[in-house]
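1. Attaching a predicted model along with its sequence, questions to come.
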Amino acid sequence: MELPSEVASVHAAEAWTGEVARVCGLGEGDRDRLGLAVHEAVANAVLHGNRQEPGKRVRLAWERQDGRLTVTVGDEGAGFTPPRPTTELNLTPSGRGLLLIDHLTDGFRIVRRHDPPGTDVVLVLHLTEERSRQP
């Protein structure tokens, strides 16, 4: 899925994520966690990666394989160096997205792309029988 680099795209990404979660049989709690993680990744892509430049896009993709759901959120920005983990309380207006993503998923990684240029944030959720049995 491709979305314009605008804040409204965050809501479209959440709806897309809900459908992906439904297809994968995730329970309500995991659907909510994945939705919030994708929300944060798309907001970061729009605001920090693409800097809301109208000509740039945010790309979403998913794959279910080997007991894992992988969701990739890609931007067309210049990239960044992730901050080091810290225990300090962050009271700034932003800067907690990656921390939230880390807590909401079973893991994530940041991949710098050269063709096409940009950055991917790859979210991983382990699919288990317990997760798919949740209401």
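-> Alright, I've got the coordinates. Numbers count the residues shown, from 1 in each chain.
2. can we go C-alpha only for contacts and neighbour counts from here?
-> Will do.
3. For this structure, which segments count as strands?
-> Along the chain, the segments classed as strands by DSSP state E run 2-4, 57-65, 68-74, 107-114, 117-126.
4. I'd like to know how far the closest residue to Glu63 other than its chain neighbours sits from Arg131.
-> Nearest residue to Glu63 in three dimensions, chain neighbours excluded: Thr70, at 5.2 Å (CA to CA, 6 or more residues apart in numbering). From Thr70 across to Arg131, the span is 15 Å (CA to CA, to the nearest Å).
5. Likewise for Asn90?
-> From Asn90 across to Arg131, the span is 31 Å (CA to CA).
6. circling back: may I ask you to confirm that the residue nearest to Glu63 is in contact with Trp62?
-> Yes. Using CA atoms under 8 Å, Thr70 is in contact with Trp62, at 5.5 Å.
7. try it against this one:
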Amino acid sequence: MGTEAIELPSRVASLAEVETWGDAVAEACGLGEGDRHRVGLALHEAAANAVLHGNGADPAKRVRLGWARGEGRLLVTVGDEGDGFTRPGPAPGTNLTGSGRGLLLIGHLTDGYRVTPRDDPPGTDVVLVFDLSE
């Protein structure tokens, strides 16, 4: 993770701070308004998944955010302290339920992402990849 990493409690209220942090990261990378919005929305979805699904909204557990820039890319990492999950396959039809579209949205908003189990500390990292036009 980047040198400006932060940790937040797993509370829905923390998502406002995630958005502020993400906007600062996008601005530090010189992104325009449209790309900043894209980064912010993808980051919000990943952080909401970490809070609600990864950590079960347990405020004793932490969500870790970090970023790195290099080789024409911005990498934003969202880590939780959960047990991990099996990435679902594509859902048939349209999902109109209250949740379950986070990874789909992340896939459309980013230039790629990966989900990686972590041993120390235990949890899962989601790395969002954004190509930067320099």
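-> Structure's in. What do you need? The model shown is predicted, which means the values in this text are computed figures rather than measured ones.
8. Can you spell out the matching residue range in the second structure for the longest helix along the first structure?
-> When the first structure is parsed with DSSP state H, its longest helix is helix 28-44. Counting by TM-score structural alignment, helix 28-44 of the first structure pairs with residues 33-49 of the second structure.
9. what comes up buried for the matching stretch?
-> 35-49 (16 or more other CA atoms under 10 Å).
10. list the contacts for the residue nearest to the spatial centre of the second structure?
-> Centroid-nearest residue in the second structure, with CA atoms, centre = their mean: Ala46, separated by 3.2 Å. Ala46 of the second structure makes contact with Val78, Gly102, Leu103, Ile106, Val126, according to CA atoms under 8 Å, 6 or more residues apart in numbering.
11. And it, how far from Ser133 of the second structure?
-> According to CA to CA, Ala46 of the second structure stands 23 Å off from Ser133 of the second structure.
12. Could you do Val18 of the second structure as well?
-> According to CA to CA, Val18 of the second structure and Ser133 of the second structure sit 24 Å apart.
13. who has more neighbours, the two?
-> Looking at Val18 of the second structure and Ser133 with other CA atoms under 10 Å, you find the greater number of neighbours at Val18, namely 22 against 8.
14. picking up where we left off before, what about the match of helix 28-44 of the first structure, how far off from the first structure?
-> With mean CA distance after the TM-score superposition for the first structure, stretch 33-49 of the second structure departs from the first structure by a mean of 0.3 Å once superposed.
15. give me the number of residues near the nearest residue to Asp35 of the second structure once chain neighbours are set aside?
-> Of all residues not flanking Asp35 of the second structure in the chain, Ala26 sits nearest, at 7.8 Å (CA to CA, 6+ apart). Ala26 of the second structure is flanked by 20 other residues according to other CA under 10 Å.
16. So Ala26 of the second structure is in contact with Ala42, correct?
-> No. Assessed by CA under 8 Å, Ala26 of the second structure is found out of contact with Ala42, at 11.9 Å.
17. Tell me, how many residues neighbour the corresponding residue of the second structure for Thr81 of the first structure?
-> Alignment note (TM-score structural alignment): Thr81 of the first structure maps to Thr86 of the second structure. Around Thr86 of the second structure sit 6 other residues, with neighbours defined as other CA under 10 Å.
18. Could you do Pro92 of the second structure as well?
-> For Pro92 of the second structure, the tally of surrounding residues (other CA under 10 Å) stands at 6.
19. ok, now which ones touch Leu60 of the first structure?
-> By CA under 8 Å, 6+ apart, the contact list for Leu60 of the first structure reads Met1, Glu2, Ala13, Val71, Thr72, Val73, Gly74.
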